[in-house]
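Visitor: sharing a model that was predicted from the sequence below.
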Amino acid sequence: KKLYSCFLKKVASTAWKLLFLRLGSHIGDISIDDFRNLDYNDIPNTHFEQNVDETLAWFRLRNYMTFFITRHPFERLVSAFNDKLTIKSLKYKYMRILRTGEISFVQFVRYIIKEYKEGRGDQLDVHWLPQVKLCHPCQLNYDYIMRFETLANDSSRLLEYLQWDRKEDSKIKLSVQKSATQTEDTKVAFGQISQDEIKILKEIYKEDFTLLGYNPDLIVVDGKKTF
């Protein structure tokens, strides 16, 4: 079965890119960390290039199994901040945005709000651009939609379906053994910004909340309200 996915940044995209390559026998059994450390030229990146041929893109959408993975918008936002804008991340690509050493979460949120208010909400970086603006679930009829919060179980079901004809000891599995969350980080980060700022963030990510079925007022993990 051929797969076609909309990979969202900060929503298990690296883990599933590795699975794509392993399912197609393009790469061996390596860990996600080792995969991240591979030189760009050592990865068959043509599998993940955006389609420039519209006819081919529509053919694939009609004939391939399609899926994408969603994530609570605020969890994804904090994950992007931690990964791209903190000193510990060692990634300074975005440090020039505010031209101040290390960027705080408060500054990061105010930057996003400023861009939104000045009409540049659709031009935000792909790591924090709303998910529906990247994967367009209203326009595309995806076969399978998974949640980052239940990634292990959701991925296992899809992988089981894709590998129905493989022997059990040869089946490829997702290395994540439990649902991936970072709720505590999100609670701490959002405790630093005002209710007015949270209200605007809810407006910016309104379509994500509405169309992807997330509650903007709380995060639920294992049935418990945590935010």
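Guide: Structure received.
Visitor: hey, let's count contacts and neighbours off CA atoms from now on
Guide: Noted.
Visitor: where do the strands of this protein begin and end?
Guide: For the chain, the strands defined by DSSP state E occupy 3-6, 65-70, 144-147, 220-221, 224-225.
Visitor: residues near residue 89, how many?
Guide: Neighbours of residue 89 under the rule other Cα atoms under 10 Å: 11.
Visitor: just checking, it touches residue 82?
Guide: Yes. Contact criterion Cα atoms under 8 Å: residue 89 and residue 82 qualify, at 6.9 Å.
Visitor: separation between the spatially closest residue to residue 108 that is not a sequence neighbour and residue 64?
Guide: Closest residue to residue 108 apart from its sequence neighbours, by Cα to Cα, 6 or more residues apart in numbering: residue 81 at 7.6 Å. Using Cα to Cα, to the nearest Å, residue 81 is found at 33 Å from residue 64.
Visitor: okay, pairing it with this:
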Amino acid sequence: MVNVWKRKPSSYSSSYFNRSIHIFFSSNFTRAIFVRHSFERLASAYIDKIASLKNESFSLYESVRRVICRKYSLFYLTIAERRFYRIHKRIPNTVKESCQQIVTKFEHFIRYVMSNSLHDDVHWLPYSKLCHVCAFKYNFIEKCETMKEDIQRFKSYLGLKSINLNDEKYFSTGKTKEYYKSLYSNLHNELICYLKYFYEDDFKLFDYRLEDYLTNERTIQCSSSHKQTFRKKI
């Protein structure tokens, strides 16, 4: 298999790059992608990266969680604790701080991500941008929601027999769809609309619906003003 990204771009000759790209898009290659509903993917990232309280040293997401805690300190900290953060702008990792054990709310995580460069993080960046879905012309697009059936078809196509489909861990995130839906139930309509526009292309490409993760037959009306505000944020 030719990996056109194996070397640094500066090391390519134009002829090598063009030849490799041509091979990659040829009928000799099978291009496959596995996707999941954008709202479940985002909520799963929050549970794993922010709400888990892993407290890993030098972890990007550990730092993000603490930044969110400080940004929305009125919801988490006492007056004395907020005063501490106003005085100490930079806190060494060796110092135990109040935000160290705070699990920030899903809403605050969403607001921070949508207003920060972190919206480009690979754990929640839309597949349309992350995987260049339209450009790569994937032969197979499988969904996590129907993974067992999709993998079976994919295996049959490739003639593979090495994956144990009886192992449930391949198909479970440890949380139910109802649990993920509950996280979105408390979000304001404006945030739901921002997420709708953020994942708009993915919804269209993979036939997902916003309503799949709304509870109690909740309906959301997103206006053009929501979209304009979202574009300014991004």
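Guide: Arrived safely, thanks for sending. Keep in mind that what you see is a predicted model, and the values were worked out from it rather than measured.
Visitor: TM-score for the pair, please.
Guide: After superposition, the two chains reach a TM-score of 0.62 (TM-score structural alignment, normalised by the length of structure 1), with 167 aligned residues with a Cα RMSD of 3.1 Å.
Visitor: aligned partner of the residue nearest to residue 108 of structure 1 in structure 2?
Guide: In structure 2, residue 81 of structure 1 lines up with residue 46, judged by TM-score structural alignment.
Visitor: so where do the helices sit in structure 1?
Guide: 13-23, 32-36, 54-63, 73-84, 105-117, 132-135, 151-162, 183-190, 195-204, 206-212 (DSSP state H).
Visitor: give me whichever of those is most buried.
Guide: Of all those, helix 73-84 has the most neighbours on average by mean count of other Cα atoms under 10 Å, namely a mean of 21.
Visitor: mean deviation of that one from structure 2?
Guide: Taken over the aligned residues, the distance from helix 73-84 of structure 1 to structure 2 averages 0.7 Å (mean Cα distance after the TM-score superposition for structure 1).
Visitor: quick one: residues in contact with stretch 15-32 of structure 2.
Guide: For stretch 15-32 of structure 2, the external contacting residues (Cα atoms under 8 Å, 6 or more residues apart in numbering) are 2-4, 136-142.
Visitor: sorry, wrong one. I was asking about stretch 205-218 of structure 1.
Guide: Surrounding stretch 205-218 of structure 1, the residues in contact under the criterion Cα under 8 Å, 6+ apart are 70, 72-73, 130-132, 202, 225-227.
Visitor: try 10 Å
Guide: 70-74, 128-133, 137-138, 145, 147, 187, 198-203, 220, 224-227 (Cα atoms under 10 Å, 6 or more residues apart in numbering).
Visitor: just stretch 150-170 of structure 1 next, same as before
Guide: Identification of contacts with stretch 150-170 of structure 1 by Cα under 10 Å, 6+ apart yields 1-3, 11-12, 16, 19, 23, 65, 67, 69-71, 144-148, 171-181, 221-222.
Visitor: wait, doesn't residue 71 of structure 2 sit right on residue 112?
Guide: Yes. Applying Cα atoms under 10 Å as the test, residue 71 of structure 2 and residue 112 come out as touching, 8.7 Å apart.
Visitor: nearest residue to the residue most central in space within structure 2 in space, please, no chain neighbours.
Guide: Geometric centre of structure 2, nearest residue: residue 124, 1.6 Å, by Cα atoms, centre = their mean. In space, and not counting its chain neighbours, residue 124 of structure 2 is closest to residue 42: 5.4 Å by Cα to Cα, 6+ apart.
Visitor: kindly report the same for residue 115 of structure 2.
Guide: Once flanking residues are discounted, residue 115 of structure 2 sits nearest to residue 233: 5.7 Å by Cα to Cα, 6+ apart.
Visitor: what of residue 137 of structure 2?
Guide: In space, residue 137 of structure 2 is closest to residue 31, 7.5 Å off (Cα to Cα, 6+ apart).
Visitor: ditto for residue 90 of structure 1
Guide: Nearest residue to residue 90 of structure 1 in three dimensions, chain neighbours excluded: residue 84, at 8.0 Å (Cα to Cα, 6+ apart).
Visitor: I'd assumed residue 104 was in contact with the one you found.
Guide: No. Residue 84 of structure 1 is not in contact with residue 104 according to Cα under 10 Å; the separation is 11.6 Å.
Visitor: what touches both of residue 71 and residue 112 of structure 2?
Guide: Common neighbours of residue 71 of structure 2 and residue 112 (criterion: Cα under 10 Å, 6+ apart): residue 65.
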